[in-house]
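> curious how this folds, go ahead:
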Amino acid sequence: MTDTTTTAPATTPADPAAALTHPLCRTCGTQYAAPRPDCPVCLDERQYVSPAGQQWTSVAELRAAGHTGRFEEEGPDVLGIGVTPQFAIGQRALLLRTAAGNVLWDCVPYLDDSMVRAVEEVGGIDHIAISHPHFYSSMVEWAHAFDAPIHLHEADRQWVGRPDPAIRFWTGRTHHLTDEVTLINPGVHFPGSAVLHWSAGDGALFTGDVVNVCPDNRWVTLMYSYANHIPERPHAVRAAADLLSTYRFDRIYGAWWHRVVPSHGNETLTRSVTRYLAFTHPTP
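Got it, this is the predicted structure:
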């Protein structure tokens, strides 16, 4: 494991209220430092530009439109945080209440004062870690609100839409946040994709949609592009499965509400990868 101390340069205005007007892509929810004609995240083949064309909003506009936070317990010491009405991709973040402090896993595009108060009531945020660029969203807003560092893999640096000193880039296959919490780079979906392993209790794996928990939560899957139905390369899926098999986890937490494998996580991943490879790379 190598932990780089490189941070992104600041582009944030001194006035917090002005920051709330940073452009926010309506399709993917990525926040950018300044107005621009396009969203690079949506132009990539793993995402898409709306048929209506590129459209922008801001956190301030979402507040005025009546968006609010949604909070639900998703598992032992795991609090789900989302946005209602649903916006952009619609993922929910997860707040892990660990022995060494709270970790926000993944992020959502929206934040308001009531959400800040609700999170502060359960201990705030000590670290933010994000699975891949589709969920970078308004990560800098969250980092500033809680004075928390953001941990991203160096391989996905190019997708950061709003550089900021709160962002810390790591390299290699693993990065330890605490004695219990490890970030792992499985190398699927994006080169710098990450999943989070929490070793407490029976262990849990937090995957966003790098390893996607299916609607039938007896299964997970891996894809290069979910939006455009492009399968991940078989050799990359095998390598990711081999790496993750070295960790013990009972639960797997996906990217959307209630997408949780409640038990036998290791067996679920192994069985799902076997099924995936049978369809994408069948034996002659």
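> okay, CA-based contacts and neighbour counts for the rest of this
Noted.
> go ahead and name everything in contact with stretch 116-132.
Outside stretch 116-132, the residues within contact range by CA atoms under 8 Å, 6 or more residues apart in numbering are 95, 101-107, 136, 143, 145-152, 156, 190, 192-195, 207-210.
> at the geometric centre of this protein, which residue do we find?
residue 106 (3.1 Å; CA atoms, centre = their mean).
> tell me the contacts of it?
92-94, 128-131, 135-136, 208.
> restricted to helices, list the contacts of stretch 116-132.
Using DSSP state H, 143, 145-146 are the members of the contacts of stretch 116-132 that sit in helices.
> dump those residues to a markdown table, plus distance to residue 259 and neighbour count.
Output for those, formatted as a markdown table (distance: CA to CA, whole Å; neighbours: other CA atoms under 10 Å):
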| residue | distance to residue 259 | neighbour count |
| --- | --- | --- |
| 143 | 25 | 21 |
| 145 | 27 | 16 |
| 146 | 27 | 16 |
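> now flag whichever of these is closest to residue 182.
Nearest to residue 182 among those is residue 143, at 19.5 Å by CA to CA.
> give the contact list for that closest one.
So residue 143 contacts 128, 149-150, 166 (CA under 8 Å, 6+ apart).
> again, only this time at 10 Å
By CA atoms under 10 Å, 6 or more residues apart in numbering, residue 143 lies in contact with 104, 125-128, 149-150, 164-167.
> can I get the residues you listed in TSV with distance to residue 220 and secondary structure?
Listed next are the contacts of residue 143 as TSV, based on distance: CA to CA, whole Å; DSSP: H, G, I helix; E, B strand; the rest coil:
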residue	distance to residue 220	secondary structure
104	22	strand
125	28	coil
126	29	coil
127	27	strand
128	24	strand
149	30	coil
150	27	strand
164	34	coil
165	35	coil
166	32	coil
167	30	strand
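> this one next, for a side-by-side:
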Amino acid sequence: MAPYNVKETESLLVCVACGTQFPTSNPSAVKTCFICDDPRQYIPPPQQSFTTLTSLRSKHKNTFTPFPDDPSFISVITTPKLAIGQRAILIKTAAGNILWDCLTLIDEETIAEIKEKHGGLHGIVISHPHYYSTQVEWADAFDCPVYLAVEDKQWLARSSDKQVFLDKGKTETAIKIGGVDTGIKAIKLGGHFPGSLVLLYQSRLLIADTLMTTPSALSNFTVNALSEPRSRPKGINTYAFMWSIPNYIPLSADEVIRMWNILKEYDFTSTHGAFEWQNVEGVDVKGRVLESMQIQTKYMGYGEHPFLHTLF
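Reported below is the predicted structural model:
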């Protein structure tokens, strides 16, 4: 296989709204983004527009920030904000490195940073189609597989023999490197998309927006304005469960309950969402997921649903 050439595909069209790369440089061949035409997403005014990696590389860069209390997790963020603005998370394991989710921007500096400072990249797992971005570029640059839910295969703009599809109906996949188990588990929850994934490693649950972290998630309810002790008020949610995040369309109560029936089998003490501020930590985190699910179920009009009496 020939070495990856950053210039070979730099003129391919990239959606400005979601960052998805298309397999053509011809503007007349791609007049709209099928991902942004879906009612889960949107096209920013004034109209659909496209750019290229050539243009993006001249204006943006990727930054690497380790988690404050755990340098084996590193947030990778494009600045200034590009497309949706999500972060990727580089996870360092004894078997090798896995990237959770993907960014549109990939350049020589990013490749060198990962290879020379962090020991390379050995696999990519992407939560859902809004973050498919330039996954083929990343897989080619690091000669590694990219794991995707087969249920969401229709949302691929570019195909590659490096794409590995997690079987339909299979809830859990152990992520391996060269046959060695990394300890990372990809868990298929669905909801936002049929195949939406979360990732579990060392009691940290990486959720992207399969579970949407709310602003109240990080409110300081331990003290009041006078620094006096207080308790977290009842009925305050930590997560929302959305079919469309930007268009504010929630998931049904039945779908939320189905997701809980999968997630309740796993233990975790923190969640890490799509954006850098979305880190929720504490021994009560799993209980707060259930509480948030019950709050959403109640206010969607199911005040008598048996699920509201589920305990954790």
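> so after superposing, what's the score?
The TM-score (TM-score structural alignment, normalised by the length of the first structure) is 0.90; 269 aligned residues with a CA RMSD of 1.8 Å.
> picking that back up, neighbour-wise, which one of the contacts of residue 143 of the first structure leads?
residue 167 (27 neighbours; other CA atoms under 10 Å).
> my guess is that one contacts residue 160. True?
Yes: using CA atoms under 10 Å, residue 167 of the first structure makes contact with residue 160 at a distance of 9.4 Å.
> just tell me the aligned range of stretch 86-103 of the first structure in the second structure.
Alignment note (TM-score structural alignment): stretch 86-103 of the first structure is matched to residues 81-98 of the second structure.
> any idea how far that stretch is from the chain center?
Mean-position distance between stretch 81-98 of the second structure and its chain equals 9 Å (CA atoms, centre = their mean, to the nearest Å).
> which one's the longest helix in the second structure?
The second structure, longest helix under DSSP H: helix 285-299.
> in which helix or strand does residue 92 of the second structure reside?
strand 88-93 (DSSP states H and E).
> translate residue 145 of the second structure into the numbering of the first structure.
By TM-score structural alignment, residue 145 of the second structure lines up with residue 149 in the first structure.
> grab the nearest non-local neighbour of its match.
residue 166 (4.8 Å; CA to CA, 6 or more residues apart in numbering).
> the one you found maps to what in the second structure?
Using TM-score structural alignment, residue 166 of the first structure pairs with residue 162 in the second structure.
> same question for residue 253 of the first structure.
With TM-score structural alignment as the criterion, residue 253 of the first structure matches residue 272.
> do you know how far its match is from residue 17 of the second structure?
Distance, residue 272 of the second structure to residue 17 of the second structure, by CA to CA, to the nearest Å: 23 Å.
> hmm, residue 58 of the first structure is touching residue 137, no?
No: the criterion here is CA under 10 Å, and residue 58 of the first structure misses it with residue 137 at 11.1 Å.
> and for the two, which residues touch both?
Counting by CA under 10 Å, 6+ apart, the residues touching both residue 58 of the first structure and residue 137 are 24-25, 29, 31-32, 109-110.
> quick one on the thing from earlier: please produce JSON lines containing the contacts of residue 106 of the first structure, extended by distance to residue 218 of the first structure.
Shown next, in JSON lines, are the contacts of residue 106 of the first structure (distance: CA to CA, whole Å):
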{"residue": "92", "distance to residue 218 of the first structure": "20"}
{"residue": "93", "distance to residue 218 of the first structure": "22"}
{"residue": "94", "distance to residue 218 of the first structure": "21"}
{"residue": "128", "distance to residue 218 of the first structure": "28"}
{"residue": "129", "distance to residue 218 of the first structure": "26"}
{"residue": "130", "distance to residue 218 of the first structure": "24"}
{"residue": "131", "distance to residue 218 of the first structure": "22"}
{"residue": "135", "distance to residue 218 of the first structure": "24"}
{"residue": "136", "distance to residue 218 of the first structure": "28"}
{"residue": "208", "distance to residue 218 of the first structure": "16"}
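> buried ones among those?
92-94, 128-131, 135-136, 208 (16 or more other CA atoms under 10 Å).
> nearest to residue 216 of the first structure, of the residues you listed?
Distance to residue 216 of the first structure, by CA to CA, is smallest for residue 208 among these, at 16.1 Å.
> and for the closest one, nearest residue in space, chain neighbours not counted?
Spatially, and ignoring its direct neighbours in sequence, residue 208 of the first structure is nearest to residue 255 (4.1 Å; CA to CA, 6+ apart).
> from residue 251 of the second structure, how far out is residue 53 of the second structure?
From residue 53 of the second structure to residue 251 of the second structure the distance is 35 Å (CA to CA).
> comparing the two, which shows the higher neighbour count?
Comparing residue 53 of the second structure with residue 251 by other CA under 10 Å, the one with more neighbours is residue 53, at 24 against 18.
> just checking, that one touches residue 14?
Yes: using CA under 10 Å, residue 53 of the second structure is in contact with residue 14, at 7.3 Å.
> which residues do those two both contact?
Taking CA under 10 Å, 6+ apart as the criterion, residue 53 of the second structure and residue 14 both touch 21, 104, 134.
> mind checking what residue 15 of the second structure lines up with in the first structure?
Under the alignment (TM-score structural alignment), residue 15 of the second structure maps onto residue 25 of the first structure.
> can you get me a residue count around the residue lying closest to that match once chain neighbours are set aside?
Excluding the flanking residues, the one nearest residue 25 of the first structure by CA to CA, 6+ apart is residue 56, at 4.9 Å. Per other CA under 10 Å, the neighbour tally for residue 56 of the first structure reads 20.
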